[in-house]
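Peer 1: requesting a structural model of the entry that follows:
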Amino acid sequence: MKYPERIKALRQDNDLNQKQIAEILGVAQTTYSQYELYKRPMPIECLMKLCDYYNVSADYILGFTDNPKLRS
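Peer 2: Got it, this is the predicted structure:
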């Protein structure tokens, strides 16, 4: 699974909309939408914020593991 699919799934699993996540990341909703659509690369700072917010590892979001809790 590529990270755009993973961040969309995490958002939907937590009953959030794109605008809510965009506010957490400090970006416009349209920018966040482009991350989910793989039309714009997501900055590392946003990846870090999403990891903290969802309490998952970067490896999980990036698709290197299917275990969301492999965090040190």
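
Peer 1: going forward, measure contacts and count neighbours with C-alpha atoms only.
Peer 2: Fine.

Peer 1: surely E5 is in contact with Y35?
Peer 2: No - contact criterion C-alpha atoms under 8 Å: E5 and Y35 do not qualify, at 9.6 Å.

Peer 1: just give the nearest non-adjacent residue to E5, would you?
Peer 2: Of all residues not flanking E5 in the chain, E36 sits nearest, at 6.6 Å (C-alpha to C-alpha, 6 or more residues apart in numbering).

Peer 1: would you do the same for the sequence below? I want to compare the two.
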Amino acid sequence: MTFGERLKELREDNDEKQKDIADLLFVSNKVISDYERGIHFPRDERIITTLANHFGVSIDYLFGITNIKNHTYSNDFLIVFHSLTPTQKNEVIDFMQFLATKNN
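Peer 2: Down below sits the predicted model:
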């Protein structure tokens, strides 16, 4: 998914108009329209971080690099996981696989 597609999806999921996002970023409606249609791309770090914070997603998600909206759980998991012994890591993986099959 492209940045423009992701922006439009997030905006619509939040029941917001292009004007709402334009006002948030202090840009014109046309700029938001151009972003969503893939004509232009934000080059200003402030715009990128404001959008990510506004929608509560990671920058990677906003840019379509990942489908994980927020890496909070992933980061927390990795920090703890790396502190485990190899045996504990295998137990965690086995348990996660068990939980995943239980949901299907």
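
Peer 1: pull the number of nearby residues for the closest residue to V56 of the first structure other than its chain neighbours.
Peer 2: The shortest distance from V56 of the first structure to any non-neighbouring residue, by C-alpha to C-alpha, 6+ apart, is to P68 (5.0 Å). Neighbours of P68 of the first structure under the rule other C-alpha atoms under 10 Å: 16.

Peer 1: how near is the spatially most central residue of the second structure to V80 of the second structure?
Peer 2: The residue lying closest to the centre of the second structure (C-alpha atoms, centre = their mean) is Y61, at 2.8 Å. Counting by C-alpha to C-alpha, to the nearest Å, the separation of Y61 of the second structure from V80 of the second structure is 23 Å.

Peer 1: contacts only, for the residue located most distally from the centre of the first structure.
Peer 2: Using C-alpha atoms, centre = their mean, the residue of the first structure lying farthest from its centre is S72. It sits 18.6 Å away. Counting by C-alpha atoms under 8 Å, 6 or more residues apart in numbering, S72 of the first structure touches no other residue.

Peer 1: rerun at 10 Å
Peer 2: S57 (C-alpha atoms under 10 Å, 6 or more residues apart in numbering).

Peer 1: go on, K49 of the first structure?
Peer 2: 21, 24-26, 55.

Peer 1: and the furthest pair within the residues you listed?
Peer 2: Maximum pairwise distance in the contacts of K49 of the first structure, criterion C-alpha to C-alpha, is 18.3 Å, between G26 and N55.
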